[in-house]
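Trainee: Sharing a model that was predicted from the sequence below.
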Amino acid sequence: MRVLRVALDLPLHRLFDYVVESASPDDIGLRVRVPFGRGEKLGVIVEVLAESDWPLEQLKPAIEILRDLLPLPADFFRLCQFASAYYQAALGEVIMQALPVGLKRLDPPTRRNARASRPSVALAPPALTQEQTIAVAAVDPAAGFSAHLLHGVTGSGKTEVYLRLVERALADGKQVLLLVPEINLTPQLEGRVRSRFPDAGVVSLHSELAEAARERNWRAAFSGEASIVLGTRLSIFTPMPRLGLIVVDEEHDASFKQQDGMRYSARDVAVFRAHQLGIPVLLGSATPSLETWANAQSKRYNLITLLERANPEASLPAIHILDTRKMVLQEGVGAPLVAAIKERLARGEQSLVFLNRRGYSPVLACPACGWVSRCTRCAANMVLHLADKRLRCHHCGCEHRIPKACPTCGNQDIHPFGRGTQRLEGWLQETFPEARVLRVDRDSVKSRKQWEVMLDRIHGGEADILVGTQMLAKGHDFPKLTLVGVLGADSALFAADWRAPERLFAQLMQVAGRAGRAELKGEVQIQTQYPDHPLFASLVKHDYPGFAAEQLKEREQAGFPPYAFQAVLRAEAPEMADAIAFLKTAAAMPLIGEHENIMIYDPVPMKLARLANLERGQLLAESYSRPALQAFLPLWREAIEGIKSPSKLRWHIEVDPLEF
């Protein structure tokens, strides 16, 4: 009789023991069906023991060890153990979250064999610029672990550097993991990768794949049949037996941070995984996160720079800051931008008007009584989507029909206030009736297939004016796009979130980079009421290093990351009083006094204090020492688990939070 120690998909920091007639250490990493409560669960064997801490007669027998898959490897378990310890997540939750849904089902469907796609003819690579040649040479896989930051201006050919490094890794018989922040960035990159490496076997892993397709692709990566895996954040945990290179594109993007379930940073896990395996990791961005930039400045990461655009006939766009205090705006658009769009239409070139606010209007309001379209489930307004005739909350998804009159006073003269992409699209179509206006946001593009169709239309010249949100801000190359106009940039300049300037600069620099990527000259017009703000001065000069230096100086003075390390305890409950009371109990625990390097701040409501009918509060723990914070958190978590709280209260700890 042997004992199986099993990890189950539960938010419990413990493993479960089951007995089985025969098993060996070779079974570690296999999935197993076990009884749990009144039902069954699927888990993963993490240990095979001769005896248990519990009497054998108290242990239930395992139902079946599944042998349809090779055991998960030791490096996969080490990666999951790191994520569990660092992010204060249950090991079972980490392991099971890393598996595709089909491998976690008790009743798996009939599976087809995993096959990696293989086109027939490889495209010849373009010639490298001198900067690209130096960048490729700087990443030496023979040197073991090394972390590199590839800081290249938009259009500098970072992707070509990635592909040359992939080529070298494949020649060495290695696998490559390419991470992108969003599904919508995968079509163009996936097309380039497949066409360059038709014999390598390329698979993609992201949430929009059907369950069966995701499992097939995961199996292809796990078996080694697929040599290149292109995926979003969860693919960082994909077991790959010959992994030799990890690339994280747009490493600054907040989408790499998981915001529910196990909360982790795929970028940071990528660096740990590369260190664990002794392989290089390359982080690429035109606007690196300040944490990554600080690591490069301190020589923890090797800094590689691309200062020129890869196309010798292309140059960085000229950026103009327009003072809206001195102009009359029509639907938020000033006369200089209108004139610039007319010029592009006359020349047969494309323009992009960027407004990072989808819908028709941010709010519907009654001028008589002051009623506004607030969400009944959240501390947020419902956005007017006129095309769908709906009011929609962008936080919880709640929807209502547009009322014909004010629900409070009956006034039928209710108005939309502010503007979103739908309203801007309509105005542009009226202003430029001869132009083909195309709106690109999450309302017009809801699937990858729709996104690919939209990209084909843009590349095919079927659009003269693009109206877009951040979906168009990065990773896309439109040769005929020569003008970018930015509306509504001021809202982030004075936000309470201390990360807001960093995000705004990255967003504006990325969207500006869409202009003039071929031989046609590019121009960017940014409308603002604060033209003298230092952020805009850095933008005009394309000076990310200068902007980053000033931001890091401010953060060091304020004691913010990367000069401090943070974790947030969050609680949500039907009543805010319950959430705050729970957090106060956690803040008053005696063990906090035993850790003098830890600072605990007062409990406060979250910025979005109510979400989906739950009131949300938070408590910040901070230290100037990462080891001190990591030593404190598991002890604190164990103590918090002992707090008696209302049955409907839920809590979690998030390490290195991005949102407050």
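Mentor: Nice, thanks for sending it over.
Trainee: make it CA atoms for all contacts and neighbour counts henceforth
Mentor: OK.
Trainee: Helix or strand next in line after the one helix or strand residue 549 maps to, which one?
Mentor: Secondary structure from DSSP states H and E places residue 549 in helix 544-558. Downstream of helix 544-558, the next assigned helix or strand under DSSP H and E is strand 565-573.
Trainee: helices and strands around that next one, which ones?
Mentor: helix 576-587, strand 614-623, helix 626-641, strand 650-655 (3 or more C-alpha pairs under 8 Å, 6 or more residues apart in numbering; DSSP states H and E).
Trainee: wait, which of those is closest to residue 181?
Mentor: Evaluated with C-alpha to C-alpha, the helices and strands packed on strand 565-573 place strand 650-655 nearest to residue 181, the distance being 19.5 Å.
Trainee: Return the distance of the closest one from the chain's centre.
Mentor: Relative to the centre of its chain, strand 650-655 is centred 19 Å away, using C-alpha atoms, centre = their mean, to the nearest Å.
Trainee: for that strand, which positions count as buried?
Mentor: Neighbour-count burial for strand 650-655, counted by 16 or more other C-alpha atoms under 10 Å, picks out 651-655.
Trainee: Second structure follows, compare the two:
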Amino acid sequence: MPPDQAPDSPTADPAIVVVAVPTPLRRCFDYLPGNEQPAGGWCCGVRVRVTLGRRQVVGIVVDFRAHSDVERHRLKPIEALLDQTPLPADWLWLCRFTARYYQHSLGDTLANAMPVLLRQGRPLEARTRTRWFATEQGLATTAEQLGRARRQAELLGVLSQHRHGLVASAITAQGFDQAQLRGLHDKGLIDSTREWLAAPERRSGPVLAEPSLTLNHEQSAALAAMHEGLDRFHPVLLHGVTGSGKTEVYLQLIEAVLDRGRQALILVPEIALTPQTLERFRRRFSVAVVALHSGLNDNERLDAWEAARAGRARIIIGTRSAIFTPLAAPGVIIIDEEHDSSFKQHEGLRYHARDLAVVRAQHHAIPIVMGSATPALETLRHAHQGVYRHLRLTQRAGHARPADMRLVDLRGRPLRGGLGPQAMKAIGEQLDAGRQVLIFINRRGFAPSLSCHECGWIGECRHCDARLTLHRQPHQLICHHCDTRLPVPDACPSCGSADLRPQGAGTERTEETLSEAFPDTPVLRVDRDTTRRRDALEQTLTRVRRGEPCLLVGTQMLAKGHHFPHVTLVVVVNADGGLYSADFRAMEHSAALLTQVAGRAGRASHPGQVLIQTHHPDDPGLRLLIEQGFDALAEQLLEERRMARLPPWRHMVLIRAEGQDASMLHSVLEEGGNALRVWLGEQGLAVDCLGPVPAPMERRQTRWHVQLMLSAERRSALHRATAWLDEWLAAHPGSRRLRYSVDVDPQEMT
């Protein structure tokens, strides 16, 4: 039986144990049981330590066999048993499905789905802490009764003031020590309990810590429709304009799930959204809420993972990888901003968290809600077909009006830091009125390139087919693809001229321009460079929410899900960057981003305005977006995709190969493509094989990149073809000189 279909029932004394180990090889390895055995017998899902080559690794048991293809005397025994009980069966099922669907190694998939400490062999145990509290006898004891034990009396007084007690670290922070704790404990005046560091168990009581908000008619109708599917698989697209109150609908749906004793998993696209989402959920609910994202350290991540598995954490909020969090009692999955490309993993295991969430919800027979103002075309087509229930929210909450969107023609206009005269005037007017302004520019750094005015030289990366971005802090030329860093030259390396000029504008240059133009107004820049420090973004956003006049300059980190009630003007510095691209999804992604950015303006009592600067004001797609909105553009794009036989009307797989020799890459992929076409003809499978062609950025990090694309109307045929080509490439003699990846349902072609 294949490892991804193996039963999870215990096996008393297997002859051969099949273990999935973290390796790119798409096979599992046979081992002898060894001396240890789980208390309940061998079963799938227990972790073991095994020898692989010359190193020891942590693997997971996935199957059992009576015989092995390898001679028994050559098999190695399992070195150590790490678990007495298996990892959750539903988690193991999801990993098996993921590996099978995304054509990836099962061992590597399991490793990616586990916290780092579990991969290293750490026991599946969350950290605990000691909480001390005064007993009834202690509450009745006075300081005089303790006589000369003055510090004990002070400590007892402190604990008596805290009905739920104090943790040991808080006690020692106030200057008390273990001797005083022991003294009071020996007298029966205080006692202690052990509690989990993440999601400590709470006493029973109402799930709400504060009352829910009143819903409008559309929100109430959407919530009622969701309640109909609480006990079954019920996929819902909550299609609401920005500011329509989708989060409040989520919160009230989660309340119903919690009342049934179940858990809620909420996925958000960016780590930047996690703190504000956590704060809002923890204010609303009295149950334990945990976060799972890349900003946690290894101990924090394991604590949260275990709390969700054990059921103590009732609400789990996380980014993409949180889809692999085990749940003791799954009740609902919510994908906020479901259209966002951040839900797709672009390296290693190239899964899409939204799609896995749908599969997981179906497996558990629970509802899933996908919310967005700009749904992905794949999701929109499912809604049109009736596969997903389509619920609409067309009104902004609190009667806020939609922002007024206008195109600003930049042709022939002077620019300062990427901003035209109309934008500068509008910014000044809003600041004079005591408002806030958001300037969106999706390019970090000072300028996209540095060039010589005399000879036309442009600073380019010697490792990539890309230009070096000029930064002021630090003052360097930096490649945003391979992180090559070079000092800024004093003179042109080609002709020696000192007339070197920055071309275009990035966030740093726009920030500098605004600081000069509006010296009395703080300019807050938000991009990857300014938010590297932990909590840096949250501190900036807290300052913005205070409502004081300011200029907020940032990249797409600011476009997703943030609530800025005092922002009344949004300026998009350059709307043309994503309009013309080799990627057929470019217009979809650009339109969604512009719509999301525009949604940050006018979310409270003051009307909002959006100025979109462009050198192509007559672009038909851009005009349709401005005049009729994202929904009209999405319908047009869907029809164009249908005519062009592109997703979501067909399914795709992209084979990406890279190596030091470009001609060798083309040769191997061309040979593989031809062999696949012959095999497809023999099998009678309707799969198109296109390429190989150079990648849009052919040279990156000193390596050449080539692509081969497969497409078909039926997923089954496409997966069979992909699996065959994968085996062919793995067996080819030239495979050792290249690296290749299989990207099922690619979201980016560039």
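Mentor: In hand now; what should we look at? Every value quoted in this text rests on a predicted model; they were computed, and no experiment measured them.
Trainee: Kindly provide the TM-score of these chains.
Mentor: With the length set by TM-score structural alignment, normalised by the length of structure 1, the two chains reach a TM-score of 0.96; 657 aligned residues with a C-alpha RMSD of 2.0 Å.
Trainee: what does the helix holding residue 549 of structure 1 correspond to over in structure 2?
Mentor: Aligned using TM-score structural alignment, helix 544-558 of structure 1 spans residues 630-644 in structure 2.
Trainee: Can you state the mean residue-to-residue distance of the matching stretch versus structure 1?
Mentor: Superposed on structure 1, stretch 630-644 of structure 2 shows a mean distance of 0.9 Å to its aligned residues (mean C-alpha distance after the TM-score superposition for structure 1).
Trainee: List the neighbours of that stretch that are in contact with it.
Mentor: The contact list for stretch 630-644 of structure 2 (C-alpha atoms under 8 Å, 6 or more residues apart in numbering) reads 374, 377, 588, 591-592, 595, 621, 624-625, 647-649.
Trainee: Pipe the residues you listed into TSV and attach secondary structure per row.
Mentor: Below are the contacts of stretch 630-644 of structure 2 laid out as TSV (DSSP: H, G, I helix; E, B strand; the rest coil):
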residue	secondary structure
374	coil
377	helix
588	helix
591	helix
592	helix
595	helix
621	helix
624	helix
625	helix
647	coil
648	coil
649	coil
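Trainee: Please indicate which of those residues has the highest neighbour count?
Mentor: residue 374 (27 neighbours; other C-alpha atoms under 10 Å).
Trainee: Map that residue across to structure 1 for me.
Mentor: Correspondence of residue 374 of structure 2 to structure 1, assessed by TM-score structural alignment: residue 287.
Trainee: And the residue nearest to that match when sequence neighbours are not counted, how far from residue 251 of structure 1?
Mentor: The shortest distance from residue 287 of structure 1 to any non-neighbouring residue, by C-alpha to C-alpha, 6 or more residues apart in numbering, is to residue 506 (5.4 Å). Going from residue 506 of structure 1 to residue 251 of structure 1 by C-alpha to C-alpha, to the nearest Å gives 11 Å.
Trainee: again with residue 642 of structure 1
Mentor: 38 Å.
Trainee: who has more neighbours, the two?
Mentor: Set residue 642 of structure 1 next to residue 251 and count neighbours by other C-alpha under 10 Å: residue 251 wins out with 26 against 8.
Trainee: show me what contacts the residue mapped onto the more buried one from structure 2?
Mentor: Taking TM-score structural alignment, the alignment pairs residue 251 of structure 1 with residue 338 from structure 2. Shown in contact with residue 338 of structure 2 (C-alpha under 8 Å, 6+ apart): 269, 354, 370-372, 375-376.
Trainee: SS state for residue 98 of structure 2?
Mentor: Look at residue 98 of structure 2: counting by three-state DSSP, its state is helix.
Trainee: so where do the strands sit in the stretch 151-300 of structure 1?
Mentor: Ranges of strands within the stretch 151-300 of structure 1 are 175-179, 202-205, 228-231, 243-249, 280-285, based on DSSP state E, counting those that start in this stretch.
Trainee: Onto which residues of structure 2 does the third one map?
Mentor: In this case it means strand 228-231 of structure 1. Strand 228-231 of structure 1 lines up with residues 315-318 of structure 2 when matched by TM-score structural alignment.
Trainee: cool, and the second one?
Mentor: Residue correspondence for strand 202-205 of structure 1 in structure 2, counting by TM-score structural alignment: residues 289-292.
Trainee: mean deviation of that stretch from structure 1?
Mentor: Once fitted to structure 1, stretch 289-292 of structure 2 is off its aligned match by 0.9 Å on average (mean C-alpha distance after the TM-score superposition for structure 1).
Trainee: counterpart of stretch 344-352 of structure 1 in structure 2, which residues?
Mentor: Stretch 344-352 of structure 1 corresponds to residues 430-438 in structure 2, going by TM-score structural alignment.
Trainee: Quick check: buried residues in the matching stretch?
Mentor: By 16+ other C-alpha under 10 Å, the buried positions in stretch 430-438 of structure 2 come out as 430-431, 435-438.
Trainee: ok, of those, which one's closest to residue 278 of structure 2?
Mentor: Of all those, residue 278 of structure 2 sits closest to residue 438, with 24.0 Å by C-alpha to C-alpha.
Trainee: That closest one against residue 573, yeah?
Mentor: No. Residue 438 of structure 2 sits out of contact with residue 573 when judged by C-alpha atoms under 8 Å, with a separation of 10.4 Å.
Trainee: contacting residues around the equivalent of residue 303 of structure 1 over in structure 2?
Mentor: Matched to structure 2 by TM-score structural alignment, residue 303 of structure 1 sits across from residue 390. By C-alpha under 8 Å, 6+ apart, the contact set of residue 390 of structure 2 is 236-239, 383-384.
Trainee: ok, 10 Å please
Mentor: Listed by C-alpha atoms under 10 Å, 6 or more residues apart in numbering, the contact set of residue 390 of structure 2 reads 222, 235-239, 370, 379-380, 382-384.
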